[in-house]
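In: Provide a 3D model corresponding to the input given below.
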Amino acid sequence: MVISARATIRPPAPSKIKILATADELFYEEGIHTVGVDRIIAGARVTKATFYKHFRSKDLLIIAYVEGRDRQVRDWFAEKEAELSDPTAIARALVDSINSEAVRPGFRGDPFINAAAQFADETHPVRVAVTVHRDWYAKRIEELFRQIGHPRPGDAADDLILARDGALAGGYVGDPIAAGAALHRALDHILSES
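Out: So this is what the prediction gives:
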């Protein structure tokens, strides 16, 4: 019996992965509060029972969405660290990646800031998940500047993150090319202090 290459390469996705992928797309494109569970169920082509088997509430799905986006960022850093040995090259690749994201069709700003904006209570589990990501990100950027040899890596990280947040917001509501150029200038200025 011969099994086709297609059958061995890509087995059907489990229902939980389909739900997460659908939620990721809809939450980012349309906003977390505007997308209901029924819409996700329909988009993922699963039953209500299957949805609730994997996620007992919409909030748990939202947290999984934020954590999935966090994993993507962490994976990006791990990949770049394996690829590039120079921390300055990693910082430049990060800014390039942010710029690429901001000019792609369907860009809607930073998914973490968007999620936080929809949950005013700082103790809400979704806000906590966003805070966990932001804290990790700040520490990771600070460590990057420490590796570069910046005399004030914490300040440098704060400056770059503020410039990044501004570039992502400006890229969404304004001119993404100008926002990206400003982000590059901000990184160049920070690096010149090293």
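In: all contacts plus neighbour counts: C-alpha atoms, from now on.
Out: Fine.
In: Have a look at the chain and report its longest helix.
Out: Ranked by number of residues, the top helix in the chain under DSSP state H is helix 58-83.
In: Tell me, how many residues neighbour residue 179?
Out: When counting by other Cα atoms under 10 Å, one arrives at 23 neighbours for residue 179.
In: Can you spell out which helices and strands pack onto the longest helix of the chain?
Out: The contact analysis (3 or more Cα pairs under 8 Å, 6 or more residues apart in numbering; DSSP states H and E) places helix 58-83 against helix 15-30, helix 87-103, helix 111-117, helix 125-148.
In: so what's residue 126 up against?
Out: If a contact means Cα atoms under 8 Å, 6 or more residues apart in numbering, then residue 126 has 59, 62, 63, 66, 115, 116, 119 as its contacts.
In: How about residue 152?
Out: Contacts for residue 152 (Cα under 8 Å, 6+ apart) come out as residue 146.
In: coming back round to it: gap between the longest helix of the chain and the chain center?
Out: Here helix 58-83 is found 6 Å from its chain centre; the criterion is Cα atoms, centre = their mean, to the nearest Å.
In: do the same with stretch 180-187
Out: Relative to the centre of its chain, stretch 180-187 is centred 19 Å away, using Cα atoms, centre = their mean.
In: just to revisit the earlier point, and the angle for the longest helix of the chain with helix 15-30?
Out: Here the directions of helix 58-83 and helix 15-30 differ by 90 degrees (axes from the mean of the first three to the mean of the last three Cα atoms, to 10 degrees).
In: To check against the first, give me the structure of this:
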Amino acid sequence: MAEKAPSPQERKVAARARLLAAADELFYREGVQAVGIDRVIQHAGVAKATLYSAFGSKEELVRAYLRLRHDATMERMSQELAARYSTARERLVGVFEVQGLSFSDPGFRGCAFIGANADAPPPGGAIEQESNDYREWVHSLFFNLATEAGAKDPKGLAKQLVLLYDGAGIGAWMDHDPGAESAARSVAAALVDLAIPA
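Out: Next comes the predicted model:
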């Protein structure tokens, strides 16, 4: 019995997924501004009209790419923290271990949002909007955990840990040093011990 041919809607969904996968690979590896639409289309193996039908513009493709990265980071962080740690205090430090899981990946090139902002067009576009959402999540992750763990100044502790989180990612990428995770985790543990006495 012959397989049923995919419907037009199924083909559209599959083409959109191929475009997004190609954008994710190329934008992350080479930069949002360095990679043109034609490269993404060629890499995905679709027609130019398919890209405009699925996303409307390069800016919307960039938005979808950054949302994909944000969603993947949130999901991984949530799952790994829940699986590895039992208290909010442990999770505050554990964030750095989860972050470090990507540091030894051969394709690791730091934070996708920092990369996208490095050569971003003028403010107000998709990159700024998606980056603001991502940064709000990073800050709230630490603030909520610090509050739950009983920090006297959860906002101050969260600010310190966000700076450490950013620095660990940049150090791991620029210095080609997966060990940045361990160093960041040690500093985070000291900050948490000072902010939340046992």
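In: and the longest helix of structure 1, which residues are buried?
Out: 58, 61, 62, 63, 64, 65, 66, 67, 69, 70, 77, 80 (16 or more other Cα atoms under 10 Å).
In: Also stretch 177-195 of structure 2?
Out: Neighbour-count burial for stretch 177-195 of structure 2 flags 178, 179, 180, 181, 184, 185, 188, 189, 192, 195 (criterion: 16+ other Cα under 10 Å).
In: Out of these, which is nearest to residue 145 of structure 2?
Out: residue 192 (10.9 Å; Cα to Cα).
In: So which residues make contact with whichever strand or helix holds the closest one?
Out: Using DSSP states H and E, residue 192 of structure 2 sits within helix 180-195. Helix 180-195 of structure 2 is contacted by residues 89, 92-94, 96-97, 99-100, 103, 151-153, 157, 161, 164-165, 168-169, 171-172 when judged by Cα under 8 Å, 6+ apart.
In: residues touching residue 116 of structure 2, list them.
Out: When contacts are counted by Cα under 8 Å, 6+ apart, residue 116 of structure 2 touches 31, 32, 33, 127.
In: wouldn't the first one be in contact with residue 117 here?
Out: Right, the one you point to is residue 31 of structure 2. No: Residue 31 of structure 2 sits out of contact with residue 117 when judged by Cα atoms under 8 Å, with a separation of 9.6 Å.
In: Who has more neighbours out of those two?
Out: More crowded of residue 31 of structure 2 and residue 117, by other Cα under 10 Å: residue 31, with 20 against 16.
In: Please report the distance of that one from residue 46 of structure 2.
Out: According to Cα to Cα, to the nearest Å, residue 31 of structure 2 stands 21 Å off from residue 46 of structure 2.
In: Would you mind giving the buried residues of stretch 177-195 of structure 2 as a markdown table with distance to residue 13 of structure 2 added?
Out: Listed next are the buried residues of stretch 177-195 of structure 2 as a markdown table, based on distance: Cα to Cα, whole Å:
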| residue | distance to residue 13 of structure 2 |
| --- | --- |
| 178 | 36 |
| 179 | 40 |
| 180 | 39 |
| 181 | 37 |
| 184 | 41 |
| 185 | 41 |
| 188 | 43 |
| 189 | 45 |
| 192 | 45 |
| 195 | 49 |
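In: And the furthest pair within the residues you listed?
Out: Maximum distance among the buried residues of stretch 177-195 of structure 2 (Cα to Cα): 26.8 Å, for 178 and 195.
In: and residue 160 of structure 1, what pairs with it in structure 2?
Out: In structure 2, residue 160 of structure 1 lines up with residue 161, judged by TM-score structural alignment.
In: Kindly state the neighbouring-residue count (a burial measure) for that match.
Out: Considering only other Cα under 10 Å, residue 161 of structure 2 is surrounded by 28 other residues.
In: residues in contact with it?
Out: Contact partners of residue 161 of structure 2, counting by Cα under 8 Å, 6+ apart, are 142, 188.
In: compared with structure 1, how much does the helix or strand where it lies deviate?
Out: Assessed by DSSP H and E, residue 161 of structure 2 sits inside helix 154-174. For helix 154-174 of structure 2, the mean deviation from structure 1 after alignment is 1.1 Å (mean Cα distance after the TM-score superposition for structure 1).
In: Between helix 180-195 and that helix, find me the angle.
Out: In terms of direction (the same axes, to 10 degrees), helix 154-174 of structure 2 departs from helix 180-195 by 170 degrees.
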